[in-house]
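Trainee: Okay, predicted coordinates and the sequence, questions at the end:
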Amino acid sequence: MADPVEPSAGPFVSLDMAKVHLAVCSGDHDALITLYLNAASDDVRASHEIPSPPPPAVQAAVLLKVEELFDPAMSDGEKRAATVANLLRKYARPNF
């Protein structure tokens, strides 16, 4: 029996990461944000937590995309918080 294949040392070692890579390459920012949020919510469900507010992983993922997708002038605290809140409402799963 052959030894199991170890994941490569490259950045794309899972189907989820491949999907993220494809979303980045295609410029599909909505899909990319959704992938990040879904991955974060899966992590939360796996640890049996019901977050309120959303966990740091979700907030960090969305902040990362906000910085990439929006004008840098929006990075001031209040504008960023409002943008993140809007994105979370749009993309978070209902049980989140």
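Mentor: Yep, it's here. Numbering: from 1, shown residues only.
Trainee: Only C-alpha atoms from now on, for both contacts and neighbour counts.
Mentor: Fine.
Trainee: Excluding residues flanking it in the chain, which one is nearest residue 32?
Mentor: Distances taken as C-alpha to C-alpha, 6 or more residues apart in numbering put residue 23 closest to residue 32, at 5.4 Å, once the chain neighbours are dropped.
Trainee: wait, isn't the one you found in contact with residue 29?
Mentor: Yes. At 6.8 Å, residue 23 counts as touching residue 29 under the criterion of C-alpha atoms under 8 Å.
Trainee: how deep is residue 82 tucked in, by neighbour count?
Mentor: When counting by other C-alpha atoms under 10 Å, one arrives at 12 neighbours for residue 82.
Trainee: element containing it, please.
Mentor: Using DSSP states H and E, residue 82 sits within helix 77-91.
Trainee: and here's the other structure:
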Amino acid sequence: MKMNQQNDGFWTHFWATVTALASAAGLTTEQWVYVLCAILGALLSLGSFLSNRKSLKAKQAEDEKRTEILRAYLHGREVDADESSEKVAEEVKGVMDQVGN
């Protein structure tokens, strides 16, 4: 009769392998926690960087679109150059408010 009558399952072999690899690497459990947290921090930083870059590209495209609309409007207004600059400035402000919404 065997002393240990439990079946050797997958998880037993998995954790034994993990423990053996960690021991072979020469790192303690605390050091492995630091390594895993450093990897997690690097992944979060990379995700934040990529998300911010995507957001800035979208903002840049929106700004370029707004500039083109304003440029087209002002080009159309060049025909009516005899109007006062205050009136044109108010119209441009109104158009910019409409584009911003």
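Mentor: That came through, no problem. These numbers were taken from a predicted model, which means no experiment stands behind them.
Trainee: Can you give me the TM-score here?
Mentor: The TM-score (TM-score structural alignment, normalised by the length of the first structure) is 0.32; 41 aligned residues with a C-alpha RMSD of 2.4 Å.
Trainee: if we look at the helix holding residue 82 of the first structure, which residues are touching it?
Mentor: Helix 77-91 of the first structure is contacted by residues 33-34, 37, 59, 62-63, 66, 74 when judged by C-alpha atoms under 8 Å, 6 or more residues apart in numbering.
Trainee: What's the end-to-end length of stretch 18-32 of the second structure?
Mentor: End-to-end distance of stretch 18-32 of the second structure (C-alpha to C-alpha, to the nearest Å): 11 Å.
Trainee: For the contacts of helix 77-91 of the first structure, I'd like a selection string for ChimeraX - just the buried members, please.
Mentor: Selection of buried members from the contacts of helix 77-91 of the first structure for ChimeraX, criterion 16 or more other C-alpha atoms under 10 Å:
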select :33,34,37,59,62,63,66
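Trainee: got the contacts of helix 77-91 of the first structure as a markdown table, with secondary structure columns?
Mentor: Converted to a markdown table, the contacts of helix 77-91 of the first structure look like this (DSSP: H, G, I helix; E, B strand; the rest coil):
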| residue | secondary structure |
| --- | --- |
| 33 | helix |
| 34 | helix |
| 37 | helix |
| 59 | helix |
| 62 | helix |
| 63 | helix |
| 66 | helix |
| 74 | helix |
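Trainee: any chance of the contacts of helix 77-91 of the first structure in JSON lines, plus distance to residue 82 of the first structure?
Mentor: Shown next, in JSON lines, are the contacts of helix 77-91 of the first structure (distance: C-alpha to C-alpha, whole Å):
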{"residue": "33", "distance to residue 82 of the first structure": "16"}
{"residue": "34", "distance to residue 82 of the first structure": "18"}
{"residue": "37", "distance to residue 82 of the first structure": "17"}
{"residue": "59", "distance to residue 82 of the first structure": "12"}
{"residue": "62", "distance to residue 82 of the first structure": "12"}
{"residue": "63", "distance to residue 82 of the first structure": "11"}
{"residue": "66", "distance to residue 82 of the first structure": "11"}
{"residue": "74", "distance to residue 82 of the first structure": "10"}
